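Chemist: What follows is a protein structure lacking sequence information:
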């Protein structure tokens, strides 16, 4: 296993979750105790499950469907990312959060037992995006290979770690099952990535209704076009090309926004790997009612 940066050596397991050097023990403790306001707007996903896509949808609606206003700054700056302490920044995200006016836009990939405790009890609105595990694994595999503070994998090694909950950010199963269990809460909206691919306009309407943000007449088609994967991949405010704050080493062959397809896993999983994963999935997800599309 090769690496791109010696900082990966600071990766470690904390309560069963693999964290990078940018998520210190001190940050994990502080985030658990931070205040979550009832009017906070929070996007939660497992890493590389449609996070940026949903952030753009939420922020466009938040800014009254004013695209110029929404994209006046990078998506990274529009949302407070709870999970990492930006290098060379004097304060952590939990401290920045205290100074932000309400309502705050927040994103996180934290597992249930490491997210702010108040997210379990208050009425802040949460949009959770779940993506089928195989495509999520492939996208996370590529992400690990372009980020300087994460280890670089060969596919077979990554597949093993992903199946055994040892990949970056922890168990795909745990985070999806937790938010699926809360899908009927008034303050939680559970969205599937594949549904965003199949019918983006319907998802946008669901998000607008969830937050109570009406879409002006005639604007929906414009929002769909602006928030399409193709448009976002070209947009420097959403494709991370205008930011160096997260330690991402972009390569021409593997940009931050890569394919956004459903079914790309078939280009990586061998038949044996797919069958092995299907058995794990059946064991962990049996009886939950949570199913995903693996091809469209």
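Modeler: Looks like it arrived, so ask away. Nothing here was measured: the structure is a model prediction, and the numbers come from that model.
Chemist: contacts, neighbours, all on C-alpha from now
Modeler: Fine.
Chemist: Can you give me every residue that contacts residue 150?
Modeler: 3-5, 7-8, 11, 20, 144 (C-alpha atoms under 8 Å, 6 or more residues apart in numbering).
Chemist: Out of the residues you listed, list just those in helices.
Modeler: Among these, DSSP state H puts residue 144 in helices.
Chemist: The stretch 101-250 of the chain: helices as residue ranges?
Modeler: Ranges of helices within the stretch 101-250 of the chain are 133-144, 155-163, 172-181, 193-198, 200-211, 220-226, 229-234, based on DSSP state H, counting those that start in this stretch.
Chemist: take the one below as the second:
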């Protein structure tokens, strides 16, 4: 790694440490911050959200992965990384040596975010966001010739994955916050979750389908956006990889597609994080990769809970004709 890349890595590590301290001190702050009705976790920076909307100069030809938590964000990011850099070992290694900073569109100090991100030694940059579609500036994104990949996953499996992810975050929550988010076990959690008490870029009473519905509308309105279903990746990974590569204007040979497949299956990514868990990126990925399965929700939902979610999803998304895949 050259000196400039090494310095940037250290700068990013310091910034991530600052964010880590903020997360550890979360219990000293209100759990929810408000912006025009949106409820955001306190570790999000309202200043950064506003800056990204109004002032940020988006790097030309970037790729933005937009998702709700636990819908395949890290999986999609690794697929995009391999599609864009997989045939250039130097770029691939540089991208892996830099700690995961994609989330800084919402977190961190604005001036550090812009200074560092513009200087990354990678020609085509990519990052991710969990923000609702209404808080992104689609016109600016299009003007920068950038593209958006929006991830989608069935809400039952998403809920189970979200439940287990929150368990990992419990040490940073107060007792009151834990009760609000998780309750007493799965049945209490799912009742709270679908009632809209979680503040992940949502308004009062909203949960994942509300977030997804607005994103699907944007995908249908803008030709620089692509919807990718978690279940379709599981069903036919290679075909979906070709579709993503075509959208990103990257030519892949059949050998390239096979290479992406071998490097990006859920099992291979889990194995990699287990073997290389010293790096900050892999620790981040360790937290975010669990089973990555389709249909695991059946081991958790009661019949009544499943039917209730079906009714809620129908009420929220029937007008845009969304059909989820709940098992393969």
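Modeler: Sure thing, it's come through. None of these values were measured; they are calculated from a predicted model.
Chemist: re the thing from before, out of the helices of the stretch 101-250 of structure 1, flag the one nearest residue 245 of structure 1.
Modeler: Nearest of these to residue 245 of structure 1, taken as C-alpha to C-alpha: helix 133-144 at 15.6 Å.
Chemist: Let me know the closest of the contacts of residue 150 of structure 1 to residue 229 of structure 1.
Modeler: Once C-alpha to C-alpha is applied, the member of the contacts of residue 150 of structure 1 that ends up nearest residue 229 of structure 1 is residue 144, at 20.8 Å.
Chemist: What's that closest one aligned with over in structure 2?
Modeler: Using TM-score structural alignment as the criterion, the counterpart of residue 144 of structure 1 in structure 2 is residue 166.
Chemist: how many other residues sit next to that match?
Modeler: 14 (other C-alpha atoms under 10 Å).
Chemist: residues in contact with residue 145 of structure 2?
Modeler: 60-62.
Chemist: Kindly recompute the last result at 7 Å.
Modeler: By C-alpha atoms under 7 Å, 6 or more residues apart in numbering, the contact set of residue 145 of structure 2 is 60-61.
Chemist: Equivalent analysis for residue 92 of structure 2, please.
Modeler: Residue 92 of structure 2 touches 85-86, counting by C-alpha under 7 Å, 6+ apart.
Chemist: how close does whatever residue of structure 1 lines up with it get to residue 106 of structure 1?
Modeler: Mapped onto structure 1 by TM-score structural alignment, residue 92 of structure 2 lines up with residue 70. Relative to residue 106 of structure 1, residue 70 of structure 1 is positioned 15 Å away (C-alpha to C-alpha, to the nearest Å).
Chemist: Just give the number of residues close to residue 196 of structure 2.
Modeler: 17.
Chemist: That one matches what in structure 1?
Modeler: Under TM-score structural alignment, residue 196 of structure 2 pairs with residue 165 in structure 1.
Chemist: contacting residues for the counterpart of residue 324 of structure 2 in structure 1?
Modeler: Structural alignment (TM-score structural alignment) places residue 324 of structure 2 against residue 292 in structure 1. Taking C-alpha under 7 Å, 6+ apart, we find residue 292 of structure 1 in contact with residue 132.
Chemist: Give the helix, strand or coil label for residue 33 of structure 2.
Modeler: Under DSSP: H, G, I helix; E, B strand; the rest coil, residue 33 of structure 2 falls in the strand class.
Chemist: Just give the closest residue to it, not the sequence neighbours.
Modeler: Of all residues beyond its chain neighbours, the one nearest residue 33 of structure 2 is residue 40 (5.1 Å), with distances taken as C-alpha to C-alpha, 6 or more residues apart in numbering.
Chemist: In structure 1, what residue corresponds to the one you found?
Modeler: In structure 1, residue 40 of structure 2 lands on residue 19 (TM-score structural alignment).
Chemist: Quick check: its match touching residue 9?
Modeler: No - applying C-alpha atoms under 7 Å as the test, residue 19 of structure 1 and residue 9 come out as separate, 10.7 Å apart.
Chemist: Those two - which one has more neighbours?
Modeler: Neighbours per residue, other C-alpha under 10 Å: of residue 19 of structure 1 and residue 9, the larger number sits with residue 19, 24 against 13.
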